[in-house]
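> model the structure of this input:
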Amino acid sequence: AFDIEYWLLEDLKLQRMPKPKSLAGQIALVTGGAGGIGRATANRLLREGACVVLADIDEAALASTNDELAKVYGRDFVRPVLINVTSEEQVISGFAETAVEFGGIDILVSNAGLASSAPIEETTLALWNKNMDILSTGYFLVSREAFRLFRAQKIGGNVVFVASKNGLAASPNAAAYCTAKAAEIHLARCLALEGAEAQIRVNVVNPDAVLRGSKIWTGEWKEQRAAAYKMSTDDLEEHYRSRSMLKRSVFPEDIAEAIYFLASDMSAKSTGNIINVDAGNAQSFTR
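Sure, this is the predicted structure:
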């Protein structure tokens, strides 16, 4: 009688309830969170129930993006933190602030970046160092702090690097950028080895030619790449689209989808891997 009148009905009620979202209870920190890919990634993770800390060096863009996402998902689920990834002190304090706000971290999306273009003879030491500082040292610093928290928490962790097709395929007039992106990819492989025994997964997404919404493409990079390919800036997007194997443009949401896959349990048995989201480029095939 008890089963009939209580437990079976209760079980039926539970079955009718919506299933928890795939990232419910997960805490993610996204560097470069106010840019096109960062914003799209935060939106994708929030949609799956994660709490997200947006980290960026651009204070105005950071506040705007935080407000935009908070209106959709609620202020309890998103926080801004000002981080210059080349500053060890800011990185350490940013992760400490994340732990205070949400209690810890489960996912790091290392996405902060820049782009530069110059022939090797015109590549200054300052330009070379700027690429290395942000794209190599910056990725090291945020990964190190994430690993420290992951190991203290003893519940595993997840790191996704946003690198570039240029980390695998050479490009004209971009030696500093390509080299720094290659360093990111190899750092991810090293971290995948170090983190595996603690269930810390590390994977890479390689975008290519994500023009829409990107802060990188609003600066000199667009003019520099157009000059490298001897064409007008107006023709650049079509150039990238037509040179791809699939003849398709790549958008921030496409990158965010790959990041979500690697950050979720759908890829629970993958580490040290690379997903290219470049509409197809034979030069960047990993094998």
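
> make it CA atoms for all contacts and neighbour counts henceforth
Fine.

> neighbours of W128, just the number please.
Residues lying near W128 (other CA atoms under 10 Å) number 18.

> helix or strand for the residue lying closest to it once chain neighbours are set aside, which one?
Counting by CA to CA, 6 or more residues apart in numbering, A176 is the residue found nearest to W128 once chain neighbours are left out, at 5.2 Å. Assessed by DSSP states H and E, A176 sits inside helix 175-195.

> now the second one, please; I'll put the structures next to each other:
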Amino acid sequence: MITVDHLTKSYRGVTAVDDVSFAARPGRVTGFLGPNGAGKSTTMRIMVGLSPATSGRVEVLGGLYADLPNPGLEIGVLLDASAQHAGRTGREVLTIAARTMGLPTSRVPAMLHRVSLTEKEGDVRIRNYSLGMRQRLGIATALLGDPAVLVLDEPANGLDPAGIRWMRDLLREFADQGGTVLLSSHLLHEIEVLADDLVVIGNGRIVAAGTKQELLSSAGTVVSSADNGRLAGALADAGFDASSSGGGALHTLADADHVGRIALAAGIALTELRSADSAGLEEIFLELTAESQRESTVPEGGAAA
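Got it, this is the predicted structure:
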């Protein structure tokens, strides 16, 4: 369980995280979404003790990360797969992590196997790893202590389609066994497939949170007719705005049943009528974060990503 309670972080007068509250629950995958500079990475860094909060609190398993006597046994973390010692081998990285956590180094070969790194690849220096291999090694390090919680920032970067499918299956299995997964990603389709709950952040503030089904069902309706101008007017008369949805269709927040009744009353024949959730998470994400689509203006170390 991860609980974020009124979390705020400011850097030199810039508020990167602004009164953020949400929870990631056991047995579920929580997708943490937002544009570059929205506050995702900053929130995660505070969560795992790498950056202090200006105000507010984050609890992991009922307490502060800093108070955990052996954090790796409670929470597995992957924030930057490139932040690994380039001169060490994958096996050495896992061996050092095991010793740090007081675990037997006999766990290392099994963990390499779990993330589909071969024995030979385990003995290759990390400077010669692809980004996808580094991601697998980072996930192996996060899982090494058999934690109850995973915090992963963009873990699919560099993975090919087969690797993304592998990661999806691994995280689904972890959650199904009672683990808590907090996952940030810019791959919206993968989040849509994997996540049970969604938290969307923009300009440092939560703009939407709930189950995937709740957010998708609030997407509204896509509708079109031979005369969209007249259709938009009928919707406006009923109190619903309509905007272009591309492909010659309109988008409105009214539900499909209501839209159909409005069109019938106006004598307008429809050529398309469907729930906008079939457009997927990407359309909803872009709509929710339209005012915060920007590049980060705060340097890393004071990152607002």
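
> what does the TM-score come to for these two?
Overlay of the two chains. TM-score (TM-score structural alignment, normalised by the length of the first structure): 0.32; 136 aligned residues with a CA RMSD of 5.2 Å.

> hang on, the earlier thing: the residue nearest to W128 of the first structure and A228 of the first structure, how far apart?
A176 of the first structure is 15 Å from A228 of the first structure, where distance means CA to CA, to the nearest Å.

> compare neighbour counts for those two and give me the winner.
Neighbours per residue (other CA under 10 Å) separate A176 of the first structure from A228, with A176 holding more: 24 against 16.

> now the more buried one: how far from I255 of the first structure?
A176 of the first structure sits 23 Å away from I255 of the first structure, going by CA to CA.

> before we move on, back to that, state the distance from the residue nearest to W128 of the first structure to A126 of the first structure.
A176 of the first structure sits 10 Å away from A126 of the first structure, going by CA to CA.

> buried residues in stretch 163-170 of the second structure, which are they?
163-164, 167-168 (16 or more other CA atoms under 10 Å).

> quick one: list the elements packing against the host helix or strand of A40 of the first structure.
Assigned by DSSP H and E, A40 of the first structure belongs to helix 36-47. With contacts taken as 3 or more CA pairs under 8 Å, 6 or more residues apart in numbering; DSSP states H and E, helix 36-47 of the first structure sits against strand 27-31, strand 51-56, helix 59-73, helix 252-263.

> ok, now with 7 Å
Secondary-structure packing of helix 36-47 of the first structure (3 or more CA pairs under 7 Å, 6 or more residues apart in numbering; DSSP states H and E): strand 27-31, helix 252-263.

> ok, longest strand in the first structure?
Ranked by residue count, the top strand of the first structure under DSSP state E comes out as strand 200-207.

> report the angle between it and helix 252-263.
Counting by axes from the mean of the first three to the mean of the last three CA atoms, to 10 degrees, strand 200-207 of the first structure lies at 160 degrees to helix 252-263.

> helix or strand right after strand 200-207 of the first structure?
Taking DSSP H and E, what comes next after strand 200-207 of the first structure is helix 220-228.

> which SSE is immediately downstream of the helix or strand containing R165 of the second structure?
Element membership for R165 of the second structure, per DSSP H and E: helix 161-176. Using DSSP H and E, the helix or strand that follows helix 161-176 of the second structure in sequence is strand 180-184.

> tilt between that following strand and helix 161-176?
140 degrees.

> output the contacting helices and strands for strand 180-184 of the second structure.
If contacts are counted by 3+ CA pairs under 7 Å, 6+ apart, strand 180-184 of the second structure sits against strand 29-33, strand 149-153.

> separation between T271 of the second structure and N228 of the second structure?
Applying CA to CA, the value for T271 of the second structure to N228 of the second structure is 10 Å.

> show me which of these two is the more surrounded one.
Shown here are T271 of the second structure and N228; by other CA under 10 Å, N228 has more neighbours (18 against 11).

> I'd like to know how far the more buried one sits from R274 of the second structure.
The value you get for N228 of the second structure to R274 of the second structure, if CA to CA is used, is 15 Å.

> wait, isn't T95 of the second structure in contact with V108?
Yes - between T95 of the second structure and V108 there is a contact under CA atoms under 7 Å: 6.4 Å.

> looking at those two, which is more packed in?
Using other CA under 10 Å, the more surrounded residue of T95 of the second structure and V108 is V108, with 24 against 21.

> ok, that one - contacts?
V108 of the second structure is in contact with 91, 94-95, counting by CA atoms under 7 Å, 6 or more residues apart in numbering.

> check A142 of the second structure too.
Contacts for A142 of the second structure (CA under 7 Å, 6+ apart) come out as 76-78.

> out of the residues you listed, list just those in strands.
Residues of those located in strands (DSSP E): 76-78.

> so what's the residue count around A126 of the first structure?
9.

> for it, give its distance to A180 of the first structure.
Between A126 of the first structure and A180 of the first structure the computed distance is 14 Å (CA to CA).

> N66 of the first structure too?
N66 of the first structure sits at a distance of 29 Å from A180 of the first structure (criterion: CA to CA).

> one more: G138 of the first structure?
Separation of G138 of the first structure from A180 of the first structure (CA to CA): 11 Å.

> same question, A99 of the first structure
Here the criterion is CA to CA. By it, A99 of the first structure lies 29 Å from A180 of the first structure.
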